[in-house]
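Asks: okay, structure incoming, though there's no sequence with it:
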């Protein structure tokens, strides 16, 4: 990994979850989807309960720690493929960044109107 890549990743990992979460929800709601649907995706991907998610949003949790401490990352998350920001998620070498991009990809799919069953790889 290049030094610039590493420092970019660290900036993302250090971002407060409480700042990133509204951006994810806003992306979905601008396209007619709901916060509840965004939360369902987050819970599916990470294994957090709704209560745990809400508690983490009240604490100074970093985005990196949110994913590092995910209680039960869904085994089907590795089925998530496609590009986010011009990069194929399945080709991202940095494991933590891949987890973050999985969520970005799922929220993109939600905003594009994809059915929840397909988004959650059911």
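Replies: Right, received. Where do you want to start? Because the structure is a prediction, the values reported are computed rather than measured.
Asks: from here on, just use CA atoms for contacts and neighbour counts.
Replies: Fine.
Asks: gap between the two ends of stretch 84-98?
Replies: 11 Å (Cα to Cα, to the nearest Å).
Asks: can you point out the buried residues in it?
Replies: 89, 96, 97, 98 (16 or more other Cα atoms under 10 Å).
Asks: the longest helix in the protein is where?
Replies: helix 95-111 (DSSP state H).
Asks: what's next to the one helix or strand residue 24 maps to, contact-wise?
Replies: Using DSSP states H and E, residue 24 maps to helix 17-29. Applying Cα atoms under 8 Å, 6 or more residues apart in numbering, the contact partners of helix 17-29 are 34-35, 38, 56-58, 60-63, 66, 104, 107-108, 110-111.
Asks: now do stretch 109-118
Replies: Under Cα under 8 Å, 6+ apart, the answer for stretch 109-118 is 27, 28, 29, 30, 31, 32, 33, 37, 38, 119.
Asks: so the longest helix of the chain versus helix 17-29, what angle?
Replies: 30 degrees (axes from the mean of the first three to the mean of the last three Cα atoms, to 10 degrees).
Asks: try it against this one:
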């Protein structure tokens, strides 16, 4: 089985697209960062370091300090696929992030996106 190209793509190369998608809909880079930190357990400083060192997606998620257990509450469709049905664990993590950024861009309140309550 061949590995998906996104796994070896640098997180930093995709990050500006997350931010642009959010900002186009009136949301902020800080909200994007909050989502990423909530999902992965990276501190803002650690996130900045991962962006700086061009960490690929596979490493970015493999080295995440503390993936949020509440991420399993993320449901829905991204790119025509239900995130909860994605079999590859790494692809599922990437789709969780995609889904959360989609929700941000659609105007969903942060407290609902972060699923802490």
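Replies: Structure received. These figures come from a predicted structure and were not determined experimentally.
Asks: centroid residue for the first structure?
Replies: Centroid-nearest residue in the first structure: residue 103, 2.4 Å away (criterion: Cα atoms, centre = their mean).
Asks: buried stuff in the longest helix of the first structure?
Replies: Neighbour-count burial for helix 95-111 of the first structure [16+ other Cα under 10 Å]: 96-111.
Asks: equivalent analysis for stretch 27-47 of the first structure, please.
Replies: Buried-residue list, stretch 27-47 of the first structure, by 16+ other Cα under 10 Å: 27-29, 33-35, 37-47.
Asks: so which of those sit within helices?
Replies: 27-29, 35, 37-46.
Asks: now for the residues you listed, which pair is the farthest apart?
Replies: 29 and 46 (20.8 Å; Cα to Cα).
Asks: aligned counterpart of the residue nearest to the centre of the first structure in the second structure, please.
Replies: Using TM-score structural alignment, the equivalent of residue 103 of the first structure in the second structure is residue 97.
Asks: my guess is its match contacts residue 37, does it?
Replies: No: the pair residue 97 of the second structure / residue 37 is not scored as a contact, 10.5 Å apart, by Cα atoms under 8 Å.
Asks: residue range for stretch 32-48 of the second structure in the first structure?
Replies: Using TM-score structural alignment, the partner range for stretch 32-48 of the second structure is residues 38-54.
Asks: related to what we said a few turns ago, from residue 29 of the first structure, how far out is the residue nearest to the centre of the first structure?
Replies: Taking Cα to Cα, one finds residue 103 of the first structure at 16 Å from residue 29 of the first structure.
Asks: can you check residue 119 of the first structure too?
Replies: 16 Å.
Asks: equivalent analysis for residue 88 of the first structure, please.
Replies: From residue 88 of the first structure to residue 29 of the first structure the distance is 25 Å (Cα to Cα).
Asks: what sits against residue 16 of the first structure?
Replies: 60, 61, 62, 63.
Asks: can you tell me what it aligns to in the second structure?
Replies: Checking TM-score structural alignment: residue 16 of the first structure goes with residue 10.
Asks: which SS class is the nearest residue to residue 46 of the first structure once chain neighbours are set aside?
Replies: Distances taken as Cα to Cα, 6 or more residues apart in numbering put residue 73 closest to residue 46 of the first structure, at 4.4 Å, once the chain neighbours are dropped. Using DSSP: H, G, I helix; E, B strand; the rest coil, the structure places residue 73 of the first structure in coil.
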